[in-house]
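*Asks:* Make a model of this:
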Amino acid sequence: MISHAGTIPLILLLAAAPSAARANDSTYTDFDTDHCKTLSPEDAEGGGISLQCKGLMDYAVYYKEGDLRQSILYGHVNQAYIDGVFESFGPFNHAGRKIEWRIGPDGKPVATILRWFIENADPATGEPAPKLKGQVLVVSKVAGEDGKGCVAGYVDALANPDPNILARQIADTKTGGFICGKDKADFTGVRGPRAADPTRYFPE
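*Replies:* Sure, this is the predicted structure:
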């Protein structure tokens, strides 16, 4: 006869495991720069502009563009970061229009994933070439109480078979302990030749 005396604690442990290891959830919002609050007027000469756009709940999207390059921050961003941070790519680029927000167990967004399109130049002409265009998933930390949000990682969307899975892994495991302005965001997975070098600037 088999004793079942030790099975109850094991059953309870197994029942609790899915809850303890539950992954973050995703929700999506549209990124629409046509309905945003202007923070600084467009620079007619340099083409720069700074906007505050609708995000998720009370977590805003802060958009900047300058010299045909874009930078985006998310969440409760402090004024120094709104004014001074610019994270982008070396070549001309633009962001996609669908933001994936990763939601923590407390219901608050902890990270975002957004696809960027990189206008790589043809070495022979120096002009952007459609055949060389890159796509990178940019994973960003959403600013919370400290007011600091930033890019925490990158995934080459053309060189990896499941780039969204890799991006969600970065969002769920790296952004929580990522220190903006100190830690360096790197590529995860395979990085191909069309994933251009990132650029970053933070205020002192």
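
*Asks:* contacts and neighbour counts: CA atoms only from here.
*Replies:* OK.

*Asks:* Show me what the lengthiest strand in the chain is packed up against.
*Replies:* Using DSSP state E to define each element, the chain has its longest strand at strand 109-119. In terms of contacts (3 or more C-alpha pairs under 8 Å, 6 or more residues apart in numbering; DSSP states H and E), strand 109-119 is packed against strand 92-95, strand 98-103, strand 134-141, helix 163-173.

*Asks:* most tightly surrounded among those?
*Replies:* strand 134-141 (a mean of 26; mean count of other C-alpha atoms under 10 Å).

*Asks:* Let me see the ranges of the helices in this structure.
*Replies:* 7-20, 79-84, 163-173 (DSSP state H).

*Asks:* another one to check against the first:
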Amino acid sequence: MSELQIITASLLAVSLLGGNAVAGQEAGLGSVYTRIDQDCSTTQLPDEPVYETVCPGHDGWSIHILSGEHGAAAAYISPDGTRSDTVYAPMRGLYGGFHTVLEWRLERGEAFATIHRYVHHNPPELLDTMYDVEEPNTLIVTALAAEGGYTVCPVAHIDASALPDANTLARDVADRMSRGWDCGNEVVSFDADLESVDAYLSAVRIK
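*Replies:* Below you'll find the model as predicted:
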């Protein structure tokens, strides 16, 4: 990705993700943004999932989007060529897919987590029977440097439909929880009942 494309993606992400694009820079933390609809290659597969799209990420990372009839999942390739396990979105809709902008959280320029919005789609006829919201949004926080080095796994699912400042919460989760995250842990769900990282960490300490 060229410098101009990164700047353009960053400016777009500021508007799409609610501003605060460089949160935490005073502590050596910050964000860069890449896109999954530019400079990518797509291959049609013989069976489900139907398509695999490979996009360049930050500093040697790449992301592989696996798309099928009902949704999408992702895998990451580290700079040394190691492919991660597949990262799935929570089941909140019959259909769905990833937003085009992918946020990379950095410490002194090195990526340690990503934040990617997943938009779920529910046909109106299924509302009030199977699902409550037509297009719920989930921010998926994925650790890139969990326990064991480049072990990639999801840390949290954040209900961006219910939480008014979900983008800031997602960055807080990435910054405070993803480094050293144990991939054997269950993915943490942040919704209206669990609005802050402090609330979660306090509950964990009590247990």
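
*Asks:* Please state their TM-score.
*Replies:* Once superposed, chain against chain, the TM-score is 0.67 (TM-score structural alignment, normalised by the length of structure 1); 164 aligned residues with a C-alpha RMSD of 3.2 Å.

*Asks:* re the thing from before, export the helices and strands packed on strand 109-119 of structure 1 as CSV, with columns for distance to residue 69 of structure 1.
*Replies:* Converted to CSV, these look like this (distance: least, C-alpha to C-alpha, whole Å):
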stretch, distance to residue 69 of structure 1
strand 92-95, 5
strand 98-103, 18
strand 134-141, 14
helix 163-173, 22
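
*Asks:* between those, which gets nearest to residue 73 of structure 1?
*Replies:* Residue 73 of structure 1 sits nearest to strand 134-141 of all these, at 7.6 Å, using C-alpha to C-alpha.

*Asks:* Would you check the span in structure 2 matched by the closest one?
*Replies:* Mapped onto structure 2 using TM-score structural alignment, strand 134-141 of structure 1 covers residues 136-143.

*Asks:* what sits up against the matching stretch?
*Replies:* By C-alpha atoms under 8 Å, 6 or more residues apart in numbering, the residues outside stretch 136-143 of structure 2 that reach it are 89-90, 92-93, 112-121, 151-161, 166-167, 170, 173-174, 178-179, 181.

*Asks:* Write the PyMOL selection for whichever of those residues are buried.
*Replies:* One line in PyMOL is enough to select the buried members of the contacts of stretch 136-143 of structure 2, burial here meaning 16 or more other C-alpha atoms under 10 Å:
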select buried, resi 89+92+93+112+113+114+115+116+117+118+119+120+121+151+152+153+154+155+156+157+158+159+160+161+166+167+170+173+174+178+179+181
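
*Asks:* residue contacts, the aligned partner of residue 105 of structure 2 in structure 1?
*Replies:* Alignment note (TM-score structural alignment): residue 105 of structure 2 maps to residue 102 of structure 1. For residue 102 of structure 1, the contact set (C-alpha under 8 Å, 6+ apart) comprises 24, 25, 26, 27, 109, 110, 111, 112, 113, 168, 171, 172.
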